[in-house]
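1. Below are the sequence and a predicted model; questions follow.
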Amino acid sequence: MGNQIKKTKESINQETKVEIPLENTFKLTNPGKFEQFCKESTQILNVETFDGFRLEVNQQMNQSFGLTHALSMGSLREEPSYTFGANYVQEKYALIGNRKGDGTVFARYIQQFGRKFLTTIYTQIAGKKQEDSEDTLGADLEYYGEDFTIQSKLKPNKAFGLSYLQSITPRFSAGMEFVYYHNMKTSAIIFASRYFTHNFIFTSSFSTFPVKHFSTNYVQKITPRVGLAAEFIYNIENGLSAMNVGYLYSLRQMRVGGQINSNGKISTLLEQMLHPLISFKLSAEIDYISNTYLFGYGLRVGPGV
């Protein structure tokens, strides 16, 4: 399973690359978490575009403690904002939190027990300006077996979830997730499967909430740093469908990603490393249906860029 806390620390300053597992043995391995069964396609298709100006500064005070600053302004979709964050990471536990300019506070505590158990406790306190938002408290418990993963999620008075993902063959895994929503007195069930080879990954899922729908995702690795992805979603209740197609091209000092969907929206993001500690971003999004054009640029400063 590896050290889950170290993975969490790496995800704070992760570099986006197209990576496809290359297991080629008959031994079953841990399939990962259920909620990440299609993480490769999500990495390519969910291009984080923005408009206006963004500035991100990472300060690594020592090996365990780091600070983050994020400033956003000039956006047509969001109000100007500033977010201050801090993270403290050790081998077996981590504490991560941030505070936004509107007063919203988010904190997460991660603790690893042995090699197989990982627990996360998180809370969010809504700011004064967010009258419609509610304070949130939740906890996740994960168990990593040799060839399966069990995860439970609990949000008091809101929702309870339980998921199970099992490796059936070295290349094929399947599982399901059950979620009960306290406030709506309803439940949801999600079935998912995943199959991969050295060159492609194919995933599929069926969900009963909020509407019954079926989705498939396909990722094709062209080279170790170039990948293509496609997603098809079919709404069983009304017969409508949607499709997304995206690409990701990662070089040592540059990353380019883009997406186009069947709703007429095209988005792209370019990130160029100017210095080992400085990178420059250009973002663009065009929605032909609503006739909107959004452009943004930003800087990211600090280790991990």
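-> Nice, thanks for sending it over. Quick caveat: nothing in here was measured; it's all calculated off a predicted structure.
2. Could you use CA atoms for every contact and neighbour count after this?
-> Noted.
3. what secondary structure does residue 78 sit in?
-> coil (DSSP: H, G, I helix; E, B strand; the rest coil).
4. since we're on it, how many residues are nearby?
-> Using other CA atoms under 10 Å, residue 78 is surrounded by 12 other residues.
5. what's the distance between it and residue 106?
-> 19 Å (CA to CA, to the nearest Å).
6. Kindly report the same for residue 79.
-> Remark: distance between residue 79 and residue 106 (CA to CA) = 19 Å.
7. Does anything pack onto the helix or strand that residue 137 is a member of? Which helices or strands?
-> If you go by DSSP states H and E, residue 137 is part of strand 136-144. Counting contacts by 3 or more CA pairs under 8 Å, 6 or more residues apart in numbering; DSSP states H and E, strand 136-144 packs against strand 117-125, strand 148-155.
8. Would you indicate which residues of stretch 264-281 are buried?
-> Buried residues in stretch 264-281, counting neighbours by 16 or more other CA atoms under 10 Å, are found at 265-273, 278-281.
9. what residues does it touch?
-> For stretch 264-281, contacts defined as CA atoms under 8 Å, 6 or more residues apart in numbering pick out 47-49, 253-260, 282-289, 297-305.
10. Which ones among those lie within strands?
-> Those of the contacts of stretch 264-281 mapping onto strands are 254-260, 282-287, 297-301, per DSSP state E.
11. Mind checking which of those are buried?
-> Here, 16+ other CA under 10 Å leaves 255-260, 282-287, 297-301 buried among the ones in strands among the contacts of stretch 264-281.
12. for the closest residue in space to residue 147 that isn't next to it in sequence, what are its contacts?
-> Sequence neighbours aside, residue 30 is the residue nearest to residue 147 in space, at 4.2 Å (criterion: CA to CA, 6 or more residues apart in numbering). Residue 30 is in contact with 1, 144-149, 166-167, counting by CA under 8 Å, 6+ apart.
13. this is the comparison structure:
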Amino acid sequence: MQTSLNGTNKRKTANKNPGTFENYSRESRSVLDQKIFGGFVLEVNQLLNSQFKIRHSLQMGSQTDPASYMLGVSFIKRNNVLQGTINQKGDVRGSFLHKLSPKNLLATNFSFGDKDSIGSQFLHFGSQSTSSVEVSSEKNLKISQLRSFFQNRLVLGLKHTQFFKPKPHHYSTLLVGKLGTKKDTVTVEVSKNPNSFLASYVKKISNRIGFATDFGFNFANRQSTSSFGLNYAMRKTRFQTKLTSDGELSSTISFESLLSSCIFAAKINYPKNSYTVGFGVRMGADF
């Protein structure tokens, strides 16, 4: 609060950063995105100290995917974060984040195995905007900016990708917009190359219940998709369900305790008369 010279109170406007392109639509993804898997998954997290953590992930029993194992490590020290994974095939993926200053961040992502790639991204976080420049070994350049208005109630953004391989002068442009209140959020995406349109609506019914729906249209093949999702979160239990226009129904329910969590996942495709069922366990311990 600020007090003006005439003695009346004047509210100070708070500026809010809009975040990044990767999380600007987090409200709809938190309801519509589900971790659907088949078979059995076991994850064990080892916290060796305050800076170093190891994660073991084992998946088996799926009808479509073979058994797999993945080892993940993460190291955090001051302004640096290093994360990486390696699976039983020897495929390596990772990222390195370096905080240059309170407003500037440098990120490097790398992947070696079936497909080798490496890319670097520079991000600048302003009081009401986020700017990003990204280059990769796949010979493309990405430039984006998000800007917030009215204390982040309105967010507008532009992302341009220039591809230099395999076809020169090929590009893709994405325009985004988000309008939100405490209980309602609407997002719109318009893309050029591919020519598509995507809109979503999220309704926060209560602190525990959320509803979301989205609609997408591809102008090239004139096909549309839509889905409806419901999220119910209690103190240690979370239930999610989603129904798509393709006739696919998926649901997950998770239970969390002090050192472990369990998740049940199921997906039924009525037109294809197929289903997928999964059970997962995640455990964390300090050694």
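-> Looks like it arrived, so ask away. Quick caveat: nothing in here was measured; it's all calculated off a predicted structure.
14. Superposing both, give me the TM-score.
-> The TM-score (TM-score structural alignment, normalised by the length of structure 2) is 0.91; 273 aligned residues with a CA RMSD of 1.6 Å.
15. Give me the more crowded residue out of residue 79 and residue 106 of structure 1.
-> residue 106 (19 against 10).
16. Name the helix or strand for that one, please.
-> Going by DSSP H and E, residue 106 of structure 1 is part of strand 105-113.
17. and that strand, which stretch of structure 2?
-> Mapped onto structure 2 using TM-score structural alignment, strand 105-113 of structure 1 covers residues 92-100.
18. Can you list the buried residues in that stretch?
-> Buried, per 16+ other CA under 10 Å, within stretch 92-100 of structure 2: 92-98.
19. same check, this time on stretch 116-128 of structure 1
-> Buried residues in stretch 116-128 of structure 1, counted by 16+ other CA under 10 Å: 116-127.
20. And stretch 145-156 of structure 1, by the same measure?
-> So, applying 16+ other CA under 10 Å, buried residues of stretch 145-156 of structure 1: 145, 147-155.
21. Looking at those residues, spot the one nearest residue 134 of structure 1.
-> residue 155 (12.3 Å; CA to CA).
22. So what does that closest one match up with in structure 2?
-> Using TM-score structural alignment, residue 155 of structure 1 sits opposite residue 136 in structure 2.
23. Now that match: closest residue in space that isn't a chain neighbour?
-> residue 119 is the one closest to residue 136 of structure 2 (CA to CA, 6+ apart), at 3.8 Å.
24. What's that neighbour aligned with over in structure 1?
-> Match for residue 119 of structure 2 (TM-score structural alignment): residue 138.
25. likewise residue 155 of structure 2?
-> Per TM-score structural alignment, residue 155 of structure 2 is aligned with residue 173.
26. For its match, the count of nearby residues, please.
-> 25.
27. what helix or strand does it sit in?
-> Per DSSP H and E: strand 172-181 holds residue 173 of structure 1.
28. buried ones in that strand?
-> Applying 16+ other CA under 10 Å to strand 172-181 of structure 1 flags 172-180 as buried.
29. Dump those residues to JSON lines, plus distance to residue 209 of structure 1.
-> Converted to JSON lines, the buried residues of strand 172-181 of structure 1 look like this (distance: CA to CA, whole Å):
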{"residue": "172", "distance to residue 209 of structure 1": "25"}
{"residue": "173", "distance to residue 209 of structure 1": "22"}
{"residue": "174", "distance to residue 209 of structure 1": "19"}
{"residue": "175", "distance to residue 209 of structure 1": "17"}
{"residue": "176", "distance to residue 209 of structure 1": "13"}
{"residue": "177", "distance to residue 209 of structure 1": "12"}
{"residue": "178", "distance to residue 209 of structure 1": "11"}
{"residue": "179", "distance to residue 209 of structure 1": "9"}
{"residue": "180", "distance to residue 209 of structure 1": "11"}
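30. would you say residue 31 of structure 2 is within a strand?
-> No - assessed with three-state DSSP, residue 31 of structure 2 is helix; it does not lie in a strand.
31. Tell me which residues touch it, please.
-> So residue 31 of structure 2 contacts 210-212, 229-231, 240 (CA under 8 Å, 6+ apart).
32. Buried ones among the residues you listed?
-> By 16+ other CA under 10 Å, these give 210-212, 229-231, 240 as buried.
33. Quickly check the residues you listed for the two that are furthest apart.
-> Checking those with CA to CA, the most distant pair is 212 and 240, at 11.0 Å.
34. what residues do those two have in common as contacts?
-> 31, 229-230.
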